[in-house]
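K.L.:
show me how the following folds:
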Amino acid sequence: MAGHWRRGTAGAVLALVMLPAAGCGDGSANSPTPAEQAASAASAAASLAARGGDALASASAEAGRRLDEAKGGVNAKDQVSLGAVAVGGDGRATATVTARNTASSAKSFAVQVNFTDGNGNLLDVVVLTVKNVAAHASGHGTARSNRRLHGEVRADVGTALRY
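P.N.:
The predicted structure is shown next:
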């Protein structure tokens, strides 16, 4: 049973991380190649499978569903930054998300934030939506982990879509 769960979870994360490779890139020279995205996806899937846990699988599945809602989104990872991670008294990690809209009209952003430990192991995945950011302006939000996290916690942008 545990092996079946790990394979299913790794597949879910692989599908989640591969989302940008399905035509959401912006075509710039700085965009990762499909091979680089596949390597990143494989690493994330292996990390998740090694960690295990129903809560992490559920968070990853929910993140995938939330990113799917950003129909017609373009890769905007270079337009999103994260503030320092803070762990509150409830044990949940937070990070401020800033989305900079470089488009000439208002846009929304779907941002996947990966919370990892000091060794880069995936601890939690959340998707934050920053809605209706005015043209040439920045919008802000706070990514909050789904569960209590312990030890050193880091955050990075996994995927960011502007739509």
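K.L.:
only C-alpha atoms for contact and neighbour calcs from this point on.
P.N.:
OK.
K.L.:
out of everything not next to it in sequence, what's closest to the residue nearest the centre of the chain?
P.N.:
Most central in the chain under C-alpha atoms, centre = their mean is residue 112, positioned 2.1 Å from the mean C-alpha point. Nearest non-adjacent residue to residue 112, counting by C-alpha to C-alpha, 6 or more residues apart in numbering: residue 127, 4.3 Å away.
K.L.:
thinking again about what came up before, which other helices and strands contact whichever strand or helix holds the residue nearest to the centre of the chain?
P.N.:
Per DSSP states H and E, residue 112 falls inside strand 107-116. Secondary-structure packing of strand 107-116 (3 or more C-alpha pairs under 8 Å, 6 or more residues apart in numbering; DSSP states H and E): helix 54-68, strand 122-133, strand 154-162.
K.L.:
want to put them side by side, so please do this one too:
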Amino acid sequence: MAGVRGRGLAGVVMVALAMGVTGCSDADGPSAAASKAASAVASAGAVVSSAASEASDAAESAAAVAKDKLSEVKDGVDAKDEVALGVPAKDADGRTTVSVTAKNSDGSKKSFAVQVDFKDEGGNLLDTVVVTIPDVGANATGEGTARSTHTLSGTVTAETGKALRY
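P.N.:
Model (predicted):
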């Protein structure tokens, strides 16, 4: 989020400077324009900071929901090494999706619960979802798709958080 915050604040500074340079009249004076520009920058910084905080809160909430879903799995074994993710893409609704492939190395039919973490370029958590791939045959492969809970902006990567076979 720091990159987004920095870019947003830089844009506001540029606008505020432009207002200060071109928006001065004799009645306002240069110091009044500078004061207005500084106030605009402070307000914009608070808005950007608030948006970053809301995004962080949403990611934390999604992570809590994912943790709860995974805790519902009974007798699950770690299967992170049996799961592979594809390349993230946007769907028609603007949500980020990624294919999830689970290889069942067990001798009987199993299901998988896979936590997928969507992150930004800086490694910050943007969203977390749990995908269930039911009834994968013995020594077979199952497929699923993880879809973000909201629209994610920028370059998004996907990582397997946890994976359980049960």
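K.L.:
overlay them and tell me the TM-score.
P.N.:
Here the superposed chains carry a TM-score of 0.66, computed using TM-score structural alignment, normalised by the length of the first structure; 115 aligned residues with a C-alpha RMSD of 1.7 Å.
K.L.:
re earlier: in the second structure, what sits opposite the residue nearest to residue 112 of the first structure in the alignment?
P.N.:
Matched across to the second structure, residue 127 of the first structure falls on residue 130, judged by TM-score structural alignment.
K.L.:
what's the answer for residue 73 of the first structure, then?
P.N.:
Match for residue 73 of the first structure (TM-score structural alignment): residue 76.
K.L.:
would you confirm that that match contacts residue 164?
P.N.:
Yes - the pair residue 76 of the second structure / residue 164 is scored as a contact, 5.2 Å apart, by C-alpha atoms under 8 Å.
K.L.:
neighbour count winner among these two?
P.N.:
Using other C-alpha atoms under 10 Å as the criterion, residue 76 of the second structure and residue 164 rank with residue 164 on top: 21 against 17.
K.L.:
got a list of what that one touches?
P.N.:
70, 73, 76, 77, 78, 79, 80, 112, 113, 114 (C-alpha atoms under 8 Å, 6 or more residues apart in numbering).
K.L.:
and residue 18 of the first structure, what does it touch?
P.N.:
Residue 18 of the first structure makes contact with 37, 38, 41, according to C-alpha under 8 Å, 6+ apart.
K.L.:
gap between residue 29 of the second structure and residue 18 of the second structure?
P.N.:
15 Å (C-alpha to C-alpha, to the nearest Å).
K.L.:
again, but for residue 2 of the second structure
P.N.:
In terms of C-alpha to C-alpha, residue 2 of the second structure sits 24 Å off from residue 18 of the second structure.
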